[in-house]
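Compute the structure for the input listed below.
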Amino acid sequence: MPENHLHPPTSLQADCRNCFALCCVALPFARSADFAVDKAGGTPCTNLLDDFRCGIHTDLRHRGFTGCTVYDCFGAGQKVSQQTFDGRDWRRDPAGAGAMFEVFPIMRQLHELLWYLNESLATAAAEPLRDELRDAWDRTVQLTDGDAESVARTDVDLHRQAVNGLLLQVSELVRGAVPGRKREHRGADLIGAKLRGANLRGANLRGAYLIGADLRQADLRSSDLIGADFRGADLRGADLSGSIFLTQFQVNAAKGDASTRLPAALAVPPHWGESATRPVSDRRLPRGAQRRRRAPRSR
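This next block holds a predicted model:
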């Protein structure tokens, strides 16, 4: 059974020490503002060392690999490495490398769903859905516990659709408790929008494009942020405490400071600067840089 979202299960937190650098090998990326070079899926990054560490880890952002510094696998890396493949890495077992690289992105999506379900189960407003949420949690865990062949056969889109129906109901319950009219911005193009100081409490921002948006001092409490694209968004002074379905992946992609209020389950990204890592009552301190690439959008 999942733990309270204030202390998310360690199984849903990336542990690069117990992963065979799967995000640095299995996933492709294209030369862009996020990555300095092109890399095909299944090909090791040229910066990857023999011990599965990154050779430029402390200098990734300056070397053009910003996308790596904000990626989060929700713990799928160590799950695939240590459980699905019993600690056999792709270098020592090249025959199994293809299967490992196929399973990793599927496992990541399932772990992302577990993150949302764990949060939902810890949300008081979602009490009427408790049994259904527990069933969804158990079904998803069962999928992640399968062998490589069964995980690879998982119809993630179908399973996500079923879980998302529950998450939508959780969203309605949480946002419905906020008095007054709530803004509807689901899937909206808010790229570069000037939303400084905006009252977005209880807003529906599912899948919204907030790339480069000015959200300084905005109130995002009780807002649904699942799949919202915060790349380059300015969250300095914004209040995201109590928002729902926000992930480390999204926070890492944004800009913030010591006055940004985050849900307790999320860490202050190291690249926000030393001033942003001072303890705040409703957030935990960072555990270190996270790797990131673009995630499938949930709406």
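
all contacts plus neighbour counts: C-alpha atoms, from now on.
Fine.

Show me what counts as buried in the top helix by length along the chain.
Taking DSSP state H as the criterion, the chain has its longest helix at helix 97-121. By neighbour count on 16 or more other Cα atoms under 10 Å, the buried set for helix 97-121 is 97, 100-121.

Remind me what that helix packs against, helices and strands.
helix 76-78, helix 130-144, helix 148-152, helix 156-176 (3 or more Cα pairs under 8 Å, 6 or more residues apart in numbering; DSSP states H and E).

Could you list the residues in contact with the second one?
Contacts of helix 130-144 with the rest of the structure, by Cα atoms under 8 Å, 6 or more residues apart in numbering, involve 1-2, 107, 110-111, 113-114, 117-118, 120-121, 150-151, 154, 163, 166.

swap the cut-off to 7 Å and go again
Outside helix 130-144, the residues within contact range by Cα atoms under 7 Å, 6 or more residues apart in numbering are 107, 110, 114, 117, 121, 151, 163.

what do you get for stretch 149-168?
Here stretch 149-168 makes contact (Cα under 7 Å, 6+ apart) with 102-103, 106, 136, 143-144.

which among those residues gets closest to Thr66?
Ile106 (23.3 Å; Cα to Cα).

For Glu172, see how far away that closest one is.
28 Å (Cα to Cα, to the nearest Å).

cool, Ala162 as well?
16 Å.

how about this one, so we can line them up?
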Amino acid sequence: MPGLSSVAIIINPISGGARADTAPARAQLAIDAVERHGDRPEVFITERRGHARELAGAAVNRGMRLVIAWGGDGTINEVASALAFGEVPLGIVPGGSGNGLATELHVSRRADEAIAAALRADARLIDVGEIEGKRFVNVAGIGFDAHVAALFNRPDNRRRGARGYVMLAARSLFSYSPRQYVIDANGTRVTVRALLVVVANGTEFGNRILIARGARVDDGLLDVVVVEERSRAASLCRVPWLVTRSIHRVPVWSSRRAPAVTIECDEPMTFHVDGEVVNGGTSLTARVHPGALRVCV
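Presented below is the predicted three-dimensional model:
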């Protein structure tokens, strides 16, 4: 097919709890959708963590006009991280348990529709967050949020989706110990005993669980959300507020917008970027890169 532009589709075959043997069917669907649009498809299947980032970087070097990531938040993060600050846009096929950025950008859950929309869309710019050198496009979290993400990502975890996430969160609250943080944003330092601290580009964790009401992926700012713990009983009672997308109404929730934030703690902090868990130090700095990523959705 000489003269046609090339489109890369990077597929995580096991995202969302899918069986690896579904990869050929996903690949064929992607090939058919791209060829119907008149482009040349190149399909790649990820084999390990970090592979999607490598494949996306290679696709850019081969001159692809668009790179479509088919998978969950972790796969989207890897591909977006490789495309950030470049000219090649990201397309998304939501295939994970959370699908936070896909939901934020109103991407269809049907793969054929998502691919078709990406192929015909004009690119728009969205922000990219960065915390300790790790990029994120949806949310980064510290504290209980990262603790639950680590449990959720374990290979032996069979509880997927919103119900699984909330059940893990409720069960883990009984044993989790909140920490005291010093948060510096916009030149104001606040000391708080918090259940979690979220640095948000988008509005939700995924699974339709709202955490940063009013956040925008293209405003050049991060939303720094703090959920304090004043008593364990009160925290347990507020778990349902996450499910009903009403956590912003409880008095322990607060949010402020800033281009950068530093979070300090007496102990090393575990954090996550778009659900992928990272072990950090006693001081973490996050900042926003305005308009650093092109997306076609």
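
Could I get the TM-score for this pair?
TM-score for the superposed chains, counting by TM-score structural alignment, normalised by the length of the second structure: 0.27, backed by 153 aligned residues with a Cα RMSD of 7.2 Å.

Which elements pack onto the strand or helix carrying Ala162 of the second structure?
Here Ala162 of the second structure, judged by DSSP states H and E, is contained in helix 161-173. When contacts are defined as 3 or more Cα pairs under 7 Å, 6 or more residues apart in numbering; DSSP states H and E, helix 161-173 of the second structure sits against helix 144-153.

What helices and strands are in contact with the helix it packs on?
helix 161-173, strand 188-200, strand 270-273, strand 276-279.

Include distance to Ala27 of the second structure and mean neighbour count when you put those into CSV, please.
Shown next, in CSV, are these (distance: least, Cα to Cα, whole Å; neighbours: other Cα atoms under 10 Å):
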stretch, distance to Ala27 of the second structure, mean neighbour count
helix 161-173, 24, 17
strand 188-200, 32, 19
strand 270-273, 27, 24
strand 276-279, 25, 16
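
which SSE is Val225 of the second structure in?
Going by DSSP H and E, Val225 of the second structure is part of strand 222-228.

Which helix or strand lies directly C-terminal to that strand?
Strand 222-228 of the second structure is succeeded, C-terminally, by helix 232-237 (DSSP H and E).

buried stuff in that next one?
In helix 232-237 of the second structure, counting by 16+ other Cα under 10 Å, buried: 232, 235.

just stretch 132-145 of the first structure next, same as before
Those would be 133-134, 136-137, 140-141, 143-144, for stretch 132-145 of the first structure by 16+ other Cα under 10 Å.

thinking again about what came up before, what's the angle from the longest helix of the first structure to helix 130-144?
170 degrees (axes from the mean of the first three to the mean of the last three Cα atoms, to 10 degrees).

Now do helix 97-121 of the first structure and helix 156-176, the angle between them.
20 degrees.

Ala80 of the second structure sits in which helix or strand?
helix 73-83.

doesn't Gly143 make contact with Leu196 of the second structure?
Yes: contact between Leu196 of the second structure and Gly143 holds when scored by Cα atoms under 7 Å: they sit 4.7 Å apart.

for stretch 276-291 of the second structure, which positions count as buried?
276-277, 280, 283-284, 286-291.

Check which element follows the top helix by length along the second structure along the chain.
In the second structure, taking DSSP H as the definition, the longest helix is helix 23-37. Once the chain leaves helix 23-37 of the second structure, the next helix or strand it forms, by DSSP H and E, is strand 40-45.

which helices and strands does that following strand pack with?
Using 3+ Cα pairs under 7 Å, 6+ apart: strand 40-45 of the second structure touches strand 6-11, helix 23-37.
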